[in-house]
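Enquirer: I would like the atomic coordinates for the input below:
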Amino acid sequence: MSSSPLEFLARRLSQRAPLSEDDVAAVSSLPHTVRIVHAATYLVREGEPPKPYCALVISGMAFRHKLTVLGARQIVSLHLRGDILDLQHLFLNIADHSVQALTELDVAEIDREALREVALARPAIGQALWIEGLVDASIYREWVLNVGRRDARARIAHILCEIAIRMHAAEIIEAERFQLPMTQEQLGDATGLTSVHVNRTMKALAADGLIEQAGRWISIRDWNGIRREGDFNPLYLHLDQVAPHFGRPLSALFSRRG
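Expert: So this is what the prediction gives:
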């Protein structure tokens, strides 16, 4: 990432909509503070007013979730470098879900009111932020399908495919091996499975030669195989508007594939 996280944000938004030099300067000059957020810290809490800033992820991973009245948790999306964590509440008065740090995060806290003003005053920036929100909504729809209509094996395979592709698109990893900073319980909360079922499914995927697991490290051994197993089609990620540099065929991303 650039020495200035706001310059990085300006480049990212320029990939979603054509920004003028003045638009880029307006984004790059937004008031912000860079800070470290410890793992498990809440950045947004359901039922509370949004904080006076929107956090841009510089490094690390976060997740969105909702709780039932009995405390059961459903993780509804993951977020990594370049994602804005509270864009959904930019124009809402009360948060309808929570956002929590999965790992330690470096974030740029962008003044919420200033971001709202620049989005309304500059249509191209507003369009780019709108596309950000639309891509998030597309991911939510895919996650609903994943939990509602795929079996356990496909759910786990699908989420591993998504994480690998998004890490590549964000230029976090270049090889087929990546670190999955999620416990089996958290994977279960993302896929509607128990931690025991997650454990069995991961072992089965490894036994079939689709992945290799060493602690938190996952290696994709057969990309085409795990993609088929997970019913994975990256269309919902809209990579053409999220990471235009991501031009290689998906089958060429991993050196080991079926």
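
Enquirer: all contacts plus neighbour counts: C-alpha atoms, from now on.
Expert: Will do.

Enquirer: Next secondary structure after the helix or strand where residue 137 lies?
Expert: Secondary structure assigned from DSSP states H and E places residue 137 in helix 123-149. With elements assigned by DSSP H and E, the helix or strand that comes after helix 123-149 is helix 152-169.

Enquirer: For that next one, what is the distance to the chain centroid?
Expert: Counting by C-alpha atoms, centre = their mean, to the nearest Å, helix 152-169 is centred 11 Å from the centre of its parent chain.

Enquirer: Report the inter-axis angle for it versus helix 123-149.
Expert: Using axes from the mean of the first three to the mean of the last three C-alpha atoms, to 10 degrees, the direction of helix 152-169 lies 160 degrees away from that of helix 123-149.

Enquirer: Following up with a second sequence; could you model it the same way so I can compare the two?
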Amino acid sequence: MVRSAIADTALEALIRKLESTSDLTEEERRAIQKLPVSIRPLAPSQDLVADGERPVQCGLLVEGWSYRYKLLAEGRRQILSFHVAGDTPDLQSLHLDELDHGVAALTSCTFALIPHDSLRHLTRTFPDVAALLWRETLIDAGIFRAWIAAIGRRSAYGGIAHLFCELYLRQEAVGLAADHRCPMPVRQTDLADAMGLTSVHINRVLKEMRDADLITFERRELVIRDWKRLCDAAEFDPTYLHLKNLAA
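Expert: From the prediction side, this is the model:
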């Protein structure tokens, strides 16, 4: 069977993501490129996996944005993380029988689905790749800790500034952003659900940032006009992202 070009693109995205924090040998790259994948497009708000499901495959995000979330009483939503191309937001399902949260599309997006059995074979054959995937989950945990600190102890202004710094660097690391400009399809309602704030509060903080000439938005792009001042406002230390090259 001839593989689709998008399947190859998907696995290249995974390789770029892994190599943004560590190194792969040529043999390891080839093994990843041979993984079997099926392609699944999602519409905005459509679930990749729902809370309580028992997945048999992991979803690698090829294009678009997705997010992890938890639904609370009366349909209230807490967004737990945002994800860009190269991320595998349900990687934990490789070792956890049942997910305790959902993963959904933020924008129209495309996932490459990789069977658990194939990933397990890859990690048994290449222990260093297993270590890199484990490292990805540890970095994920670091991002969770940074979000908890932002929601619990930072001001709304500092928390949003911190999120913008993080999302820029994560995209820059995989070639999706440069020159302090990056895609930003996140709506104010999404920011509110991520930061535990109201949309009105989010709107007010974004206006303050624009008035301070820190950021602007252009056609669903975030333009960071003063990186140093944004980092200062966020008290941003990128160590928790463990990126090899920090060009920002």
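
Enquirer: quick one on the thing from earlier: average offset of the helix holding residue 137 of structure 1 relative to structure 2?
Expert: Superposed on structure 2, helix 123-149 of structure 1 shows a mean distance to its aligned partners of 0.7 Å (mean C-alpha distance after the TM-score superposition for structure 1).

Enquirer: Next, the buried residues of that helix.
Expert: 124-133, 135-137, 139-140, 142-143, 146-147 (16 or more other C-alpha atoms under 10 Å).

Enquirer: Chain neighbours aside, what residue packs nearest to the residue nearest the centre of structure 2?
Expert: Among the residues of structure 2, the one closest to the centroid is residue 83, at 2.2 Å (C-alpha atoms, centre = their mean). Excluding the flanking residues, the one nearest residue 83 of structure 2 by C-alpha to C-alpha, 6 or more residues apart in numbering is residue 66, at 5.1 Å.

Enquirer: That neighbour pairs with which position in structure 1?
Expert: Matched to structure 1 by TM-score structural alignment, residue 66 of structure 2 sits across from residue 62.

Enquirer: Could you measure from the residue mapped onto residue 113 of structure 1 from structure 2 over to residue 123 of structure 2?
Expert: Mapped onto structure 2 by TM-score structural alignment, residue 113 of structure 1 lines up with residue 117. From residue 117 of structure 2 across to residue 123 of structure 2, the span is 10 Å (C-alpha to C-alpha, to the nearest Å).

Enquirer: between these two, who's got more neighbours?
Expert: residue 123 (16 against 12; other C-alpha atoms under 10 Å).

Enquirer: What distance do you get for the more buried one to residue 116 of structure 2?
Expert: Residue 123 of structure 2 sits 11 Å away from residue 116 of structure 2, going by C-alpha to C-alpha.

Enquirer: Could you do residue 46 of structure 2 as well?
Expert: Noted for residue 46 of structure 2: a distance of 22 Å to residue 116 of structure 2, by C-alpha to C-alpha.

Enquirer: Next: residue 234 of structure 2.
Expert: Residue 234 of structure 2 sits 38 Å away from residue 116 of structure 2, taking C-alpha to C-alpha as the criterion.

Enquirer: These two: which is more packed in?
Expert: Under the criterion of other C-alpha under 10 Å, the comparison of residue 234 of structure 2 against residue 116 puts residue 234 first, with 22 against 17.

Enquirer: how about the aligned residue in structure 1 for that one, what does it touch?
Expert: Under the alignment (TM-score structural alignment), residue 234 of structure 2 maps onto residue 230 of structure 1. For residue 230 of structure 1, the contacting residues are 153-159, 161, by C-alpha atoms under 8 Å, 6 or more residues apart in numbering.

Enquirer: can I assume residue 11 of structure 2 sits in a helix?
Expert: Yes - the assignment for residue 11 of structure 2 (DSSP: H, G, I helix; E, B strand; the rest coil) places it in a helix.
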